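Student: After the sequence you'll find the predicted model.
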Amino acid sequence: MYRALLSAKLLHRGGDASKTGESEAEVYKSYLLDLGIIEKDVIEESRSMNTWQNAQFTSDIIKTKSYDNIVLVTSGLHLQRSELYFFHFGVNTIPVRADYMEAKLSMVPLWYNFAVTDFAIHEWLGFYRYYFYKQMGWNPKRVNSGEA
């Protein structure tokens, strides 16, 4: 029987934006270890407080090693903006959505539809902010990947 040797690292990120005393990365790490992931395969990045910093700090970690593929897993609603930010910092990703959000048809207004709309507006504002900052020269310099 043929068995391919695969090596994978899980890099999870997130600081303590909610000021709970424990970073998102620490919480994720404990979940991953509980699921049976080997600790040496888990890489933590606990400084980032937003998507931009996630991409920035993760790119620093990724550039210290050689990886064949970088898979970016996040909400389907959040995936395009995350991919843009990672690309800005020189990280080409394979995007994989963790969920799919869509409005629900209803004769009466639903809180869920308002929430999905709010999330979508937040994502589009992130795109506009990125390109506005780019025009103003406020984004940090690109690192590789399409250096423009």
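Tutor: Received the coordinates, thanks. Residues are numbered from 1 along each chain as shown.
Student: Going by C-alpha atoms from here, please, whenever you check contacts or count neighbours.
Tutor: OK.
Student: Verify the stated contact: Thr51 with Ser82.
Tutor: Yes. Contact criterion C-alpha atoms under 8 Å: Thr51 and Ser82 qualify, at 6.5 Å.
Student: The two - which one has more neighbours?
Tutor: Of the pair Thr51 and Ser82, Ser82 is the one with more neighbours under other C-alpha atoms under 10 Å, namely 24 against 18.
Student: Could you list which residues are in contact with the more buried one?
Tutor: Residues in contact with Ser82 (C-alpha atoms under 8 Å, 6 or more residues apart in numbering) are 51-52, 55.
Student: Ala120 too?
Tutor: Leu77.
Student: 10 Å instead, please
Tutor: 77-78, 101, 114, 126 (C-alpha atoms under 10 Å, 6 or more residues apart in numbering).
Student: Could you list the buried residues of the helix of greatest length in the chain?
Tutor: Longest helix of the chain, by residue count under DSSP state H: helix 111-136. If you call a residue buried by 16 or more other C-alpha atoms under 10 Å, then helix 111-136 has these buried ones: 113, 116, 123, 126-127, 130.
Student: Comparison target, given below:
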Amino acid sequence: MVLIAASLLLFTRFARPARTVVLVVSVVLFVVGLSPFSRFFVQSLENVYPDISQNPGHVDGVIILGGATSFARGQLRVGEAGSRLVAALELAQKNPDAKVIFSGGSSRVMMKEERTEADGARIFFDLAGLAPDRVIYENKSRNTLENAIYAKRIANPKPGERWLLVTSAFHMPRSVETFQRAGFDVVPYPVDYRSDGRLRDDFRPFSIAPDGLRLADMAIKEWIGMLAYWLHGYSNSSFDKAKEG
């Protein structure tokens, strides 16, 4: 928006300062879009909690957060966060006695969504061959706070139980703290990493600017979400932990 507004001002008496703004914004977009900056930026979120996929330990229950499914023209779409569903399927198969809860309604506040993320997850798990009675679907939550409230209500966790929380690594800091704030002590099971984590690849520039800008945009939105939750008292230390990491 800033770039568009400045571009329009090029044809007015404010052309001189507008040229400066256009130049600065263009350079910033070029650097962020092509340089490895956004990879390290998203790692400030992804590196807060370790990857425990190789050794998850004892599992009493699994909670999967929505954000991976949607519908278009009646067809199921599985997005970039589809790793959440794949990881949950693997955990359910390896831990047949564990309870499994999928939490995801619709994030569209201004319009009613006929089919929810839970509906999409049900289709995915059914196609994957997971027994229908293995998963409890929560379809009312619209955000992470409601995920925590409704999931806890369904799970009714007992003292000593070990519940894994499955969501994207960049979303994990806000999710864990929100669940803890809701009185649900969960074990982070981060998936869907957007950075490789190896220095050789982390320092590699992006081939096209939109890829870097999209990653930076995602990380910025999550940091804003963390700040908003922190200001509203929905979370405490995750904001500080991610900032330090």
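Tutor: Right, received. Where do you want to start? The model shown is predicted, which means the values in this text are computed figures rather than measured ones.
Student: which one in the first structure is aligned with Ala148 of the second structure?
Tutor: Pairing criterion TM-score structural alignment: the partner of Ala148 of the second structure within the first structure is identified as Ala55.
Student: so where do the strands sit in the first structure?
Tutor: Along the first structure, the stretches classed as strands by DSSP state E are 10-13, 42-45, 71-74, 94-97.
Student: tell me the most buried of those strands?
Tutor: Across these, averaging neighbours per residue (mean count of other C-alpha atoms under 10 Å) puts strand 10-13 on top, at a mean of 20.
Student: so where in the second structure does it end up aligned?
Tutor: The alignment of strand 10-13 of the first structure onto the second structure (TM-score structural alignment) covers residues 100-103.
Student: And the matching stretch against the first structure, how far off on average?
Tutor: For stretch 100-103 of the second structure, the mean distance to aligned residues of the first structure following superposition is 1.2 Å (mean C-alpha distance after the TM-score superposition for the first structure).
Student: Next, work out how far apart Ala242 of the second structure and Ala151 of the second structure are.
Tutor: 24 Å (C-alpha to C-alpha, to the nearest Å).
Student: which of these two has more neighbours?
Tutor: Neighbours were tallied for Ala242 of the second structure and for Ala151 using other C-alpha under 10 Å; the higher tally belongs to Ala151 (26 against 20).
Student: Touching, the more buried one and Ile63? I think so.
Tutor: Yes. Under the criterion of C-alpha atoms under 10 Å, Ala151 of the second structure makes contact with Ile63 at 7.5 Å.
Student: shared neighbours of those two, anything?
Tutor: With C-alpha under 10 Å, 6+ apart, Ala151 of the second structure and Ile63 have common neighbours 101-103, 136.
Student: that older thread, quick check: neighbours shared by Thr51 and Ser82 of the first structure?
Tutor: Gly126.
Student: if I look at the equivalent of Leu84 of the first structure over in the second structure, how far off is Lys99 of the second structure?
Tutor: Per TM-score structural alignment, the equivalent position to Leu84 of the first structure in the second structure is Glu177. If you measure Glu177 of the second structure against Lys99 of the second structure using C-alpha to C-alpha, the figure is 22 Å.
Student: Please say which of the two ends up with more neighbours.
Tutor: Counted by other C-alpha under 10 Å, Glu177 of the second structure and Lys99 do not tie: Glu177 has more neighbours, with 25 against 18.
Student: mind listing what that one touches?
Tutor: Contacts of Glu177 of the second structure (C-alpha under 10 Å, 6+ apart): 145, 148, 183-186, 226, 229-230, 234-239.
Student: For the closest residue to Gly105 of the second structure other than its chain neighbours, give its distance to Ser195 of the second structure.
Tutor: Nearest residue to Gly105 of the second structure in three dimensions, chain neighbours excluded: Asn139, at 4.0 Å (C-alpha to C-alpha, 6 or more residues apart in numbering). In this view, Asn139 of the second structure and Ser195 of the second structure are 30 Å apart by C-alpha to C-alpha.
Student: can you check Ile63 of the second structure too?
Tutor: Taking C-alpha to C-alpha, one finds Ile63 of the second structure at 23 Å from Ser195 of the second structure.
Student: Count the residues that sit near the closest residue to Asp16 of the first structure other than its chain neighbours.
Tutor: Excluding the flanking residues, the one nearest Asp16 of the first structure by C-alpha to C-alpha, 6+ apart is Ser23, at 4.1 Å. If you count neighbours by other C-alpha under 10 Å, Ser23 of the first structure ends up with 22.
Student: Ser23 of the first structure corresponds to which position in the second structure?
Tutor: Ser23 of the first structure maps onto Thr116 in the second structure, by TM-score structural alignment.
Student: Let me see the contact set for that match.
Tutor: Thr116 of the second structure neighbours (C-alpha under 10 Å, 6+ apart): 66, 69-71, 104-108, 122, 138-142.
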